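**Student:** Just to be clear, the model below is a prediction. Sequence and coordinates:
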Amino acid sequence: MLDKYQGYEHFFNAKQGELSYNSFEIEKNEPLDNVELKVQELLENCEKKNIKIVTIWDENFPELLKNITSPPLLLFVRGNLPDRDLNLISIVGTRHNTMYGKLITEKFVEYFVNNNIGIVSGLANGIDTISHRKVCEMKGKTFAIVAHGVDMISSAFSEKIASRIVENGGGIISEYPCGTPAQIGYFPVRNRIISGFSQATLIIESGIKSGTLITAKFAFDQNREVYAIPGNINSEKSKGCNELIKNNQSILCTSPEQILIDFGWKLKELPLANEAIQLENANELKLYKILDHEPKQVDIIADMADLEIPQVLVTLLNLEFKGLIKQLPGKNFIKV
């Protein structure tokens, strides 16, 4: 920073919007010795914790992020930054998702990972966490942009996911230095980085008043594509997405293939999940026809099939072993 601006006083006089220096707690007239001491302490702390510091002038700083309004001056990275040739999609949504949101997120993420797409999100509960976990299950690359120091993940659950992200070659990334606790004001500011990392941002479930819509607006202002999953018009969790679509602030998205086709990214020829699977008897055929992509409870399935529940459970188990259906909490089942 001192080399770039010929002294930190010139850094403070840089054009507003040229860059963001949230990483520094430095007073404008602070003595240079104090500044150098703070920087040295920061470097030593990061080295102890195996946290990399990447500046906006480094070759491996993400090019797309560099081009946004007010890019971060520094990134603190636990793990890795994305490779330059890795296509990225940001996925964000409500912290209080429905089963519909969970299933859609897992379906889209599975398709993206199978097509070598990296996923960016924010490590929050709900849609963010579902996205990161699914990528990790598939040994793909995912990157969590957090609104605090990368060493300040508060919950054991989130830390477990963060460790898996790093183990799989992804990264936990922040513009805030080690030891910085989360503050309410940091989250909306962080959202510009989530959208800034990627060519496209996908919104899966959002209320009308939600931080998710802040990310959508950042993506829109950054001239990045915004996609939104339509939802039930009576669901509070889908009102934000439906409003984005209605106001032409996002592209209505009904399949993951749509995004790859829009960008001209190469699609893999993936085998169908139930290709070459044979149904062995009339009960399997009957239950398979009854099930669709809306969860059905086992009692309802038994009534529709006119079968006893023990018969239904055995048949459903066989269909699940074949990869044709999936069991959800509460003895609910859907087609895969």
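**Tutor:** Great, that's in hand.
**Student:** Please make it C-alpha for all contacts and neighbour counts, starting now.
**Tutor:** Will do.
**Student:** And the residue nearest to Lys52 when sequence neighbours are not counted, which helix or strand is it part of?
**Tutor:** In space, and not counting its chain neighbours, Lys52 is closest to Val77: 5.0 Å by Cα to Cα, 6 or more residues apart in numbering. Secondary structure assignment for Val77, by DSSP states H and E: strand 74-79.
**Student:** Could you check how far that strand is from the centre of its chain?
**Tutor:** Centroid separation for strand 74-79 versus its chain: 17 Å, with Cα atoms, centre = their mean, to the nearest Å.
**Student:** Please apply the same query to stretch 286-302.
**Tutor:** 31 Å.
**Student:** got the end-to-end distance for it?
**Tutor:** 11 Å (Cα to Cα, to the nearest Å).
**Student:** How about it, which residues are buried there?
**Tutor:** Neighbour-count burial for stretch 286-302 flags 286-288, 291, 295-299, 301-302 (criterion: 16 or more other Cα atoms under 10 Å).
**Student:** The structure to be compared is supplied as follows:
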Amino acid sequence: MTATNLQQHPLLPWLALQQTHGIGPVRAIQLYRKLGSQWYQPEQLEQCHLSQAQRLQLVTAHFELLDPILAWQEGAANRHVLPWDHADYPAQLKAIPAAPLLLFVEGDVHKLTQDQIAVVGSRHPSYVGKENTRNLIPELVRAGAIITSGLAIGVDGLSHKAALDAGGTSFAVLGSGLDRCYPKRHQQLARALIDSGGALLSECYPWLGPLAHHFPRRNRIISGLSLGVLVVEAAERSGSLITARYANEQGREVFAIPGAWQNPLAQGCNLLIQKGAKLVMQANDILEELTAFSVAAVKIMPSTQAELLPYPELLDNVGLEVTALDLIASRCQQPVQEVLTQLVELELAGWVETVPGGYVRARRD
């Protein structure tokens, strides 16, 4: 490819700006608006208050990147490279400060404009966190939301799977290049997202592996694409809270599911609620804050107590949080063996479930 052709390719200004040290996304977009098609002309660059090293990088540091990027794009029919000024670049993301200069997409690029809700949480969720994810996502999908998350193990992966199981669409924003899907155990899930009409997205070049500093940057894209961010379960220091902070800065809604203050995985969510995030107990708590969705489309079945509760005092001491057998017995002030016998009966009747560490109240649809 000749130098003339290189200068004419629409990706080159963005590659040049992205590869130049000391120029962040905000400054890069300002420079692009000022320079336009004359971005590589020395006389134009001299007027932009750039150092000599930066001017040199702008015209030399990007040439070796274009060919492998184009080769990746041509490797499959559903691969796209969207610079900031591309017609298919999602407007919701484009509106945030420091929007990615380049967005690599594999999947249905046209759905990027549809309304999304981000769902994030712990990589090691509790039983309650898993159940909350599985219960809430289908209701959001039925209301018309695309579920966006980060493909990580834990709540992210559960969110994607729950969206697909409900017949919905899901987007995954990666902290690696799209040719280096991370984590590897979710490669099959990533393919399922694409096959079901969703997409994988990243600002990383396709061949880049996962690096620690990619993930906080990835989080701003997750929140930036979405109308709101739901934090299912998070410790006081976690990547999910970084996503929530970005959401606040971007003017997005933040939602959090509360938990027992003794539970370390609930501390982050409880802290968010203290700071103004909306407390979530059901899908309508999210949807009523987002005008893009119709609450009427969500069917929340009212709870019924048609059946007589067996051992009501015992059931009162088994909730959605995992409770140890000896603690249940202590609360009921009954012998452990007697409580165990009653729990077995309750489990056979579908009222409780055995989980690692004790018992939880079972779902009764």
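**Tutor:** The structure has been received and is ready for your questions. Since the structure is predicted, the reported quantities are computational estimates derived from the model, not experimental observations.
**Student:** follow-up on the earlier one: would you check the span in the second structure matched by the strand holding Val77 of the first structure?
**Tutor:** Using TM-score structural alignment, strand 74-79 of the first structure lines up with residues 102-107 of the second structure.
**Student:** quick one: contacts of that stretch?
**Tutor:** Residues outside stretch 102-107 of the second structure that contact it (Cα atoms under 8 Å, 6 or more residues apart in numbering) are 14, 78-84, 89, 178, 194-195, 197-206.
**Student:** if I look at the corresponding residue of the second structure for His148 of the first structure, how far off is Val232 of the second structure?
**Tutor:** Correspondence of His148 of the first structure to the second structure, assessed by TM-score structural alignment: Ser176. Distance from Ser176 of the second structure to Val232 of the second structure, counting by Cα to Cα: 24 Å.
**Student:** So those two - more neighbours on which side?
**Tutor:** Val232 (30 against 25; other Cα atoms under 10 Å).
**Student:** my guess is that one contacts Asn132, does it?
**Tutor:** Yes. The criterion here is Cα atoms under 8 Å, and Val232 of the second structure meets it with Asn132 at 7.2 Å.
**Student:** who touches Leu65 of the first structure in this structure?
**Tutor:** Leu65 of the first structure touches 71, 193, 196-198, counting by Cα under 8 Å, 6+ apart.
**Student:** switch the cut-off to 6 Å
**Tutor:** Counting by Cα atoms under 6 Å, 6 or more residues apart in numbering, Leu65 of the first structure makes contact with 196-197.
**Student:** What residue in the second structure is paired with it?
**Tutor:** In the second structure, the residue matched to Leu65 of the first structure (TM-score structural alignment) is Leu93.
**Student:** mean distance, the helix or strand hosting that match to its aligned residues in the first structure?
**Tutor:** Here Leu93 of the second structure sits within helix 91-94, counting by DSSP H and E. On superposition with the first structure, the average gap between helix 91-94 of the second structure and its aligned counterparts reaches 0.5 Å (mean Cα distance after the TM-score superposition for the first structure).
**Student:** quick one: buried residues of that helix?
**Tutor:** 92-94.
**Student:** can you check stretch 230-240 of the first structure too?
**Tutor:** Buried residues in stretch 230-240 of the first structure (16+ other Cα under 10 Å): 230-231, 237-240.
**Student:** okay, the helix ranked longest in the second structure sits on what stretch of the first structure?
**Tutor:** Ranked by residue count under DSSP state H, the longest helix found in the second structure is helix 127-142. Residues 99-114 of the first structure are where helix 127-142 of the second structure lands when matched by TM-score structural alignment.
**Student:** rewinding a little: my guess is the match of His148 of the first structure meets Pro210, correct?
**Tutor:** Yes. Counting by Cα atoms under 6 Å, Ser176 of the second structure touches Pro210, with 4.4 Å between them.
**Student:** re the thing from before, present the buried residues of stretch 286-302 of the first structure as JSON lines; the columns should include secondary structure.
**Tutor:** Listed next are these as JSON lines, based on DSSP: H, G, I helix; E, B strand; the rest coil:
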{"residue": "Lys286", "secondary structure": "helix"}
{"residue": "Leu287", "secondary structure": "helix"}
{"residue": "Tyr288", "secondary structure": "helix"}
{"residue": "Leu291", "secondary structure": "coil"}
{"residue": "Pro295", "secondary structure": "coil"}
{"residue": "Lys296", "secondary structure": "strand"}
{"residue": "Gln297", "secondary structure": "strand"}
{"residue": "Val298", "secondary structure": "helix"}
{"residue": "Asp299", "secondary structure": "helix"}
{"residue": "Ile301", "secondary structure": "helix"}
{"residue": "Ala302", "secondary structure": "helix"}
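**Student:** Quick check, central residue of the first structure?
**Tutor:** Compute the mean C-alpha point of the first structure, and by Cα atoms, centre = their mean the closest residue is Ser121, 2.6 Å away.
**Student:** quick one: contacts for it?
**Tutor:** 90-91, 128, 144.
**Student:** In contact with the residue nearest to Ile119 of the first structure when sequence neighbours are not counted, which residues are there?
**Tutor:** Distances taken as Cα to Cα, 6+ apart place Thr142 nearest to Ile119 of the first structure, at 4.7 Å, with adjacent residues excluded. Applying Cα under 6 Å, 6+ apart, one finds that Thr142 of the first structure lies in contact with 118-120, 170.
**Student:** Map Thr180 of the first structure across to the second structure for me.
**Tutor:** Residue mapping for Thr180 of the first structure onto the second structure gives Leu208, with TM-score structural alignment as the criterion.
**Student:** gap between the residue lying closest to that match once chain neighbours are set aside and Tyr89 of the second structure?
**Tutor:** Leaving aside its sequence neighbours, Leu208 of the second structure sits nearest to Gly177 (Cα to Cα, 6+ apart; 4.8 Å). Plainly put, Gly177 of the second structure is 18 Å away from Tyr89 of the second structure if you go by Cα to Cα.
**Student:** quick one, which of those two is more surrounded?
**Tutor:** For Gly177 of the second structure versus Tyr89, the count of surrounding residues by other Cα under 10 Å is larger for Gly177: 22 against 19.
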